[in-house]
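Novice: here are the coordinates; sequence isn't available:
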């Protein structure tokens, strides 16, 4: 029951369906390194999450909607898939004709603290995903080993 609760907590935190979450767990198992940390890296590498982390939206749900509605570009190309996997070096930006979007304005005005694995350019209003995050930079309340255990016995 503890494992299920942990999985559900993280799923709802990132706003992901069970099917998508299970795919991320399976993909993280195929990567080199620690299974649980790889899962968190894949979760953090989602476009909707990075839009939220960059400060373009106040919530992950709001970020997901910005992506869905075509307000976000990755490396200059419009991407409207929230689960799009961003790679280090990719540049996330607000589409030119979406620059005066009210929600984005409010989010950018209220964003105080940004994460170290994203470089935000105030003038260009772009965010560069510099590198994969370290475990220490992510939510300490997540016990990823419980999630891995949950799926290993299913």
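Specialist: The structure has been received and is ready for your questions. Just so it is clear, the model here is predicted, and its values are computed rather than measured.
Novice: hey, let's count contacts and neighbours off CA atoms from now on
Specialist: Fine.
Novice: Give me the most central residue, this structure.
Specialist: residue 49 (2.3 Å; Cα atoms, centre = their mean).
Novice: would it count as being in a helix?
Specialist: Yes: counting by DSSP: H, G, I helix; E, B strand; the rest coil, residue 49 is located in a helix.
Novice: Presented hereafter is structure B, for comparison with structure A:
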């Protein structure tokens, strides 16, 4: 299954607020579709599926990518759910978004693909690059790149920058100081249900 490229507001109406996917405000309180105004009680499987879909659409992953992250998280010592969230939060596209350099994760992905972002003074065009503590994220020394980032920094996607990141708006650089803590994850979900969903795969 490829990355979702359809209407984003439809997804946020169905799954709730996804800060990484879209900044649009939901005006209708019921889900999309013909039967949206006739809510049904979801099954146990349906609840787990919804939590998994929140994670997938917020971070802009394909099903195959998310499954790979879950398998990687299971191999690491500690809570699988928290390790999974840390792996996803430390992706370069999400780090650029959380620093305020892009309004959404898809916008951050475009900045990286178009070679506007450097990590430790080296050009990186891979969105899934795993940032490590001590990494310096900077903007390419080009007028167009700096103008674009300054425009985005004036209206960041999220109000607060997590404690594991710091940004210097004058020099347009960000630094990763450590791993993100669970309370700073902007997405509202139960990660244990995602692990349970994939436990049979």
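Specialist: Noted; the coordinates are in hand. Every value quoted in this text rests on a predicted model; they were computed, and no experiment measured them.
Novice: Next, the contact list for the residue nearest to the centre of structure 1, please.
Specialist: Each residue near residue 49 of structure 1 by Cα atoms under 8 Å, 6 or more residues apart in numbering is listed here: 14, 43, 60, 63-64.
Novice: cool, and residue 120 of structure 1?
Specialist: Per Cα under 8 Å, 6+ apart, neighbours of residue 120 of structure 1: 54, 126-128.
Novice: now with 6 Å?
Specialist: Residue 120 of structure 1 is in contact with 126-127, counting by Cα atoms under 6 Å, 6 or more residues apart in numbering.
Novice: circling back to that earlier point, shared with structure 2, which of the contacts of residue 49 of structure 1?
Specialist: Among the contacts of residue 49 of structure 1, the contacts conserved in structure 2 (both residues aligned by TM-score structural alignment, their matches' Cα atoms under 8 Å) are 14, 43, 60, 63.
Novice: Most neighbours among those residues, which one is it?
Specialist: The residue in those with the most neighbours, by other Cα atoms under 10 Å, is residue 63 (27 neighbours).
Novice: Farthest-apart pair in the kept ones among the contacts of residue 49 of structure 1, please.
Specialist: 43 and 63 (14.1 Å; Cα to Cα).
Novice: Counting only helices, which of the kept ones among the contacts of residue 49 of structure 1 make the cut?
Specialist: Using DSSP state H, the subset of these located in helices is 14, 43, 60, 63.
Novice: And the residue nearest to the centre of structure 1, what's its match in structure 2?
Specialist: Aligning on TM-score structural alignment places residue 49 of structure 1 opposite residue 94 in structure 2.
Novice: now swap in residue 116 of structure 1 and tell me
Specialist: Matched by TM-score structural alignment, residue 116 of structure 1 corresponds to residue 163 in structure 2.
Novice: Likewise for residue 28 of structure 1?
Specialist: Under TM-score structural alignment, residue 28 of structure 1 pairs with residue 73 in structure 2.
Novice: Next, work out how far apart that match and residue 156 of structure 2 are.
Specialist: 30 Å (Cα to Cα, to the nearest Å).
Novice: more neighbours, the two?
Specialist: The neighbour comparison of residue 73 of structure 2 against residue 156 (other Cα under 10 Å) goes to residue 73, with 21 against 18.
Novice: May I ask which helix or strand encompasses residue 72 of structure 2?
Specialist: Assigned by DSSP states H and E, residue 72 of structure 2 belongs to helix 63-75.
Novice: Does that helix pack against any helices or strands, and if so which?
Specialist: With contacts taken as 3 or more Cα pairs under 6 Å, 6 or more residues apart in numbering; DSSP states H and E, helix 63-75 of structure 2 sits against helix 80-89.
Novice: quick one: the helices in structure 1?
Specialist: With DSSP H as the criterion, structure 1 has helices at 2-14, 18-30, 35-44, 47-54, 60-68, 102-110, 144-152.
Novice: And the residue nearest to the centre of structure 1, how close does it get to residue 147 of structure 1?
Specialist: Using Cα to Cα, residue 49 of structure 1 is found at 19 Å from residue 147 of structure 1.
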